[in-house]
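Engineer: the sequence and its predicted three-dimensional model are supplied below.
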Amino acid sequence: MGAMTGLSGTTATRASTEWWRSGVVYQVYPRSFADSDGDGVGDLPGVTARLDHVQRLGADAVWLTPFFRSPQADHGYDVSEYCDVDPLFGTLADADALVAAAHERGLRVIVDLVPNHCSDQHPLFQAALRPGAPERALFHVATSADGPPNDWPSVFGGPAWTRLPGSDDWYLHLYAPEQHDWNWREPRVHEMFRGVLRFWLDRGVDGIRIDVAHGLYKAEGLPDLPEGYAPEPMRLRGNPHACDQEEVHDVYREWRRIADSYDPPRVLVGEVNLSPERAARFTRPDELHQAFAFALVSAPWDAASWAETGAELLRTARPVTWVVENHDVARVPTRYGGGEHGLRRARAALLAVLGLPGAAYVYQGQELGLPEVDVPEEARQDPAWFRSGVTRDGCRVPLPWRQDPSTANGFSVAGESWLPQPEGWGELSVALQEADPASTLHLTRAALRLRRTLHEEGLLSVDDEVEWDARDGVLTARRGDFALVVAMGDGPVALQGDLLLSSEPLDAAGRLPADAAAWVRA
């Protein structure tokens, strides 16, 4: 297939090539979005059929988590062929059709590349199983008769090493045993991934999200952990020898040159789960365009914490890529207390991140206020669950499109669902929220529409300086004549200025109720 341009025509004329600096990206987890063929697993044609939903939200782009060929040991993050689509999700033609349909709607497409590790079924790892095979240099294989070569833990629990059958050779897997870490000190790995990058950019995708972007390189000699090391559950950053090595920056400088060679330039987005200061080093002018601002994901519902975290993020990296929810963490309504209480806070948090300068990512279902699901143990599929007792399945339950259990609430034409939907899931569906002007769906649409208008009118800019205040449990972030106000205390808050939008109705006295957010024009 010949090279294709990305988003083009009149849409590209209207849009800045730096759309990503203030863009809103909608994250799609394909296996849980929409199932077109009735096998209980979402697929690319299902995504294409539902792109109108994303367009109506007002997003600028969609990010698709991996749909490449994979045995699905980690639901696509264990890739066996980077330049093809897994039959579970469709075909390359389906991927091309999705990109074309998105571009017709003015939506850009970001695909998810996994360069830190691959599947144990990848042909190169299969070849590396042969003793003395040259492919072994592509991975981290070490010989030790006395147990694992070092004391590194897997992010998913247990040791990060597994012995090859019938030998004293061990291979490194910082995640599941089926996910083998590439050796980025081997030039052939660089060459392979340059080809993968160009393959998808040539097909017209507008950007690449890079999984475990701070990984790739490991410390020379693979030394034991520093004395006093305490593992951080489900986080690679706690192992200083397994990530954040200086050499990784040269990879992204090279990839940036490739991305910039396209017209319009493509965007590189990094999953860099480090401190804000360390993560900022990945978004220097000649490296990645964005790195997710994960600090708010772990921030408690507290005005002082949010003000401190937001100020640090804006001080260390601009523009910030705000996010409070994704496919790896518990849903926001549940994290913030659950029930109606948690939902109010989740709506306020959504309005908050959309009211701060920079880009924002919205995870599918966040626009519906979906809570975390307690998936029955016998139905759980997350590989982390089987090794550490931590599961991410609860935030990956398929979306409810309409209230109809016979079709998995509109998810599947045959009513199947790879993870079970809880009773009453359809009551949170897109269709029912469409009919409710006070729903989270309508709030999300209104916020994205107003956000775009305020940027076009010049009231908001991605370069705005922010004045933070966190007195009396009230978070205030002022940007010139615009203010974001979040009532994080126990009582209502009097607003100063003209109300533009609020996550909850004002009370009879015109005050913002507790656990609500508002946008105000001075």
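Structural biologist: Perfect, I can see it now.

Engineer: C-alpha from now on. contacts and neighbour counts both.
Structural biologist: Fine.

Engineer: now the strands for the stretch 51-200 of the chain?
Structural biologist: Along the stretch 51-200 of the chain, the segments classed as strands by DSSP state E, counting those that start in this stretch run 61-64, 68-69, 81-85, 108-113, 117-119, 141-143, 161-163, 169-172, 179-181.

Engineer: mind giving me a markdown table with the ones you listed and columns for distance to residue 95 and mean neighbour count?
Structural biologist: Shown next, in a markdown table, are the strands of the stretch 51-200 of the chain (distance: least, CA to CA, whole Å; neighbours: other CA atoms under 10 Å):
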| stretch | distance to residue 95 | mean neighbour count |
| --- | --- | --- |
| strand 61-64 | 11 | 24 |
| strand 68-69 | 10 | 26 |
| strand 81-85 | 8 | 19 |
| strand 108-113 | 10 | 24 |
| strand 117-119 | 21 | 26 |
| strand 141-143 | 35 | 18 |
| strand 161-163 | 35 | 21 |
| strand 169-172 | 32 | 23 |
| strand 179-181 | 24 | 26 |
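
Engineer: and here is the other one:
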Amino acid sequence: MATEPDSGTRPTDLVPEEERAWWKEGFVYQIYPRSFNDSNGDGIGDIRGIIQKLDYLDDLGVDVVWLNPVYDSPQVDGGYDIRDYRAIHDEYGCMDDWEELLEGMHDRDMRLIMDLVVNHTSDEHEWFAKSKRGEDGYDDYYWWRSTGGGLPNNWTSSFGGPAWTYDVDRGQYYLHLFHSKQPDLNWENPEVRGDVYDMVDWWLSKGIDGFRMDVINLISKNPELPDGHPGGWTGMEHHTNGPRVHDYLDELHDETYGNYDAMTVGECIDADPERAKRFCHPDNGGMSMVFHYEHMMLDFRSDGGWWEVGDWSVGDLRDVISRWQRELEDSEAWNTIFLGTHDWPRIVSRWGDAQHYRRESAKLLATFLFTLQGTPYLLQGDEIGMTNFPFERIDQIRDAETRGRIRFILDDARSRSLTELERVALEDEGFQRVKDIVRYRCRDNARTPVQWSDDAQAGFTDGEPWLAVNPNHTEINVEAAREDPDSVWHHYRDLIDLRSDSDLLVYGEYGLLVPHHDRVWAYERTLGEQRAVVVLNWSSESATVGGLDLGPEPSLVLDTHDRTNGDGHAEPLELDPWEARVYRTQ
């Protein structure tokens, strides 16, 4: 077993020891292994490639690594279709490589959390093969249904199309809330739960430090499988936050991670603060924190869904995040602070201005992530301000969700009414007509190889990469960023230092200071007599904000625009586009 990293303590009496936790005080760096670093030239990132970059992660100041799935998988959905939970996918390496990675992280005082994917498996998992054959003990490991004709219900897959596929061998339909090659496990069956718990405990006993729990609030379905209300993700009210979800999570906690000093973050679709508090309560699963998507859905229009981008404002984002900050205060739940993961576009392309103010807006987003109450999450490449990919052809896309949505439009055109955007996708040059929305939404934006240098293939591989490298890697890359003291990378490094030295920015209370400004978001963090004020001009225009009480002799401890001439304290504050400031004030 690998050595454990040092826990570390902070010399202050303002935060009781029982309220502290290593997963509150650190930040999480997400590694999508297929795109991180390729060690053997086959064009696919691998575990030895991560090992080669451990010193880089240490230099950046990474505390926790969230490693996307490296389990044995057919790779239909980026490894979230697991064929064997206790084996490493051969393109990524072997178990010896993984054990060396864990030891190398712990030697550098970094912790490792793994993806836990137990709502579904691959259809190539031995459980599914046995279930298809109706073997004793496996007959109802998954959701199988016979019908007199038609589908069992009207539920839809998140990837487009019906959530049911007919299996010829068994002569029944099986449920899959995602890809048809990702059948949903039947958690109603106690044998399923027992096998899952054994697997979870096996990984924890190997020394990992916790789990990111994939779509964990989908594991309980209404066993009657009734039709759902049409529109959106049809059936969601019957499979999200289902009737026994807290029973299952409580049991999972007691049988596995509750017996370890483990971090658990649950991906919880359709979660609000009240639900988050329930999921994190010791009697309802006791997770450390949840990923919620309330702010991540601000640019989805209810009528157009995935195919149309809705308008959002800094005020909308401010309202959502401020509510979560306030309502999780003094509760068992802890906030997650993130703007993107492997499932969303690059944060500077979505939340900033990648075209005109890439560097400035990337720094502002970094300041936001590291100055709110909660654990910050950072996807690989965001530390240098990587941007979305300029897709030109559908054959450049590997993302199963995007391809599934386009395929569903083409396959189902004759059987339903279509929106205008969906109709143009049917035309000969349909992709060219919808490529702007695909460029905006496609998950591959976050999965293009990390841009290490301006070399061919961005220094990611010596071979042909599995997914094309962004052409802008000649300007945006780690090597150039580390050499430039004014880069996005160095701004993240300064923020990591600032937060790691400050209980105030970790445990301090959040207070909104300017509730209605159309460009500026200003808030304070307070802990005892300590106080910080954060001011963000979330726009591509200059802004003025007055009435901020900075106290006597405020200290400007961090600013994206290097205001060394002393004008950072003037009242009212005059802010450049995408300027962010952090004051220490009394």
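Structural biologist: Yep, that arrived. Not measured: the values here are computed from a predicted model.

Engineer: TM between them?
Structural biologist: Remark: TM-score between the superposed chains equals 0.91 [TM-score structural alignment, normalised by the length of the first structure]; 503 aligned residues with a CA RMSD of 2.2 Å.

Engineer: in a markdown table: the strands of the stretch 51-200 of the first structure, plus distance to residue 382 of the first structure.
Structural biologist: Listed next are the strands of the stretch 51-200 of the first structure as a markdown table, based on distance: least, CA to CA, whole Å:
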| stretch | distance to residue 382 of the first structure |
| --- | --- |
| strand 61-64 | 19 |
| strand 68-69 | 18 |
| strand 81-85 | 21 |
| strand 108-113 | 19 |
| strand 117-119 | 16 |
| strand 141-143 | 26 |
| strand 161-163 | 19 |
| strand 169-172 | 20 |
| strand 179-181 | 14 |
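
Engineer: nearest to residue 207 of the first structure among these would be which one?
Structural biologist: Closest approach to residue 207 of the first structure among the strands of the stretch 51-200 of the first structure (CA to CA): strand 108-113, 4.5 Å.

Engineer: what range in the second structure does the closest one sit on?
Structural biologist: Residues 111-116 of the second structure are where strand 108-113 of the first structure lands when matched by TM-score structural alignment.

Engineer: closest one to residue 134 of the first structure among the strands of the stretch 51-200 of the first structure?
Structural biologist: That would be strand 141-143 among these, by CA to CA, at 11.6 Å.

Engineer: give me the spatial nearest neighbour of residue 123 of the first structure, chain neighbours excluded.
Structural biologist: residue 80 (7.2 Å; CA to CA, 6 or more residues apart in numbering).

Engineer: what does residue 326 of the second structure give?
Structural biologist: The nearest residue in space to residue 326 of the second structure (CA to CA, 6+ apart) is residue 510, at 7.0 Å.

Engineer: give me the residue at the spatial middle of the first structure.
Structural biologist: residue 326 (5.0 Å; CA atoms, centre = their mean).

Engineer: now for the residue mapped onto residue 260 of the first structure from the second structure: which residues touch it?
Structural biologist: Aligned counterpart of residue 260 of the first structure in the second structure: residue 258 (TM-score structural alignment). By CA atoms under 8 Å, 6 or more residues apart in numbering, the contact set of residue 258 of the second structure is residue 286.

Engineer: buried residues in stretch 95-115 of the second structure?
Structural biologist: If you call a residue buried by 16 or more other CA atoms under 10 Å, then stretch 95-115 of the second structure has these buried ones: 95, 97-99, 101-106, 108-115.
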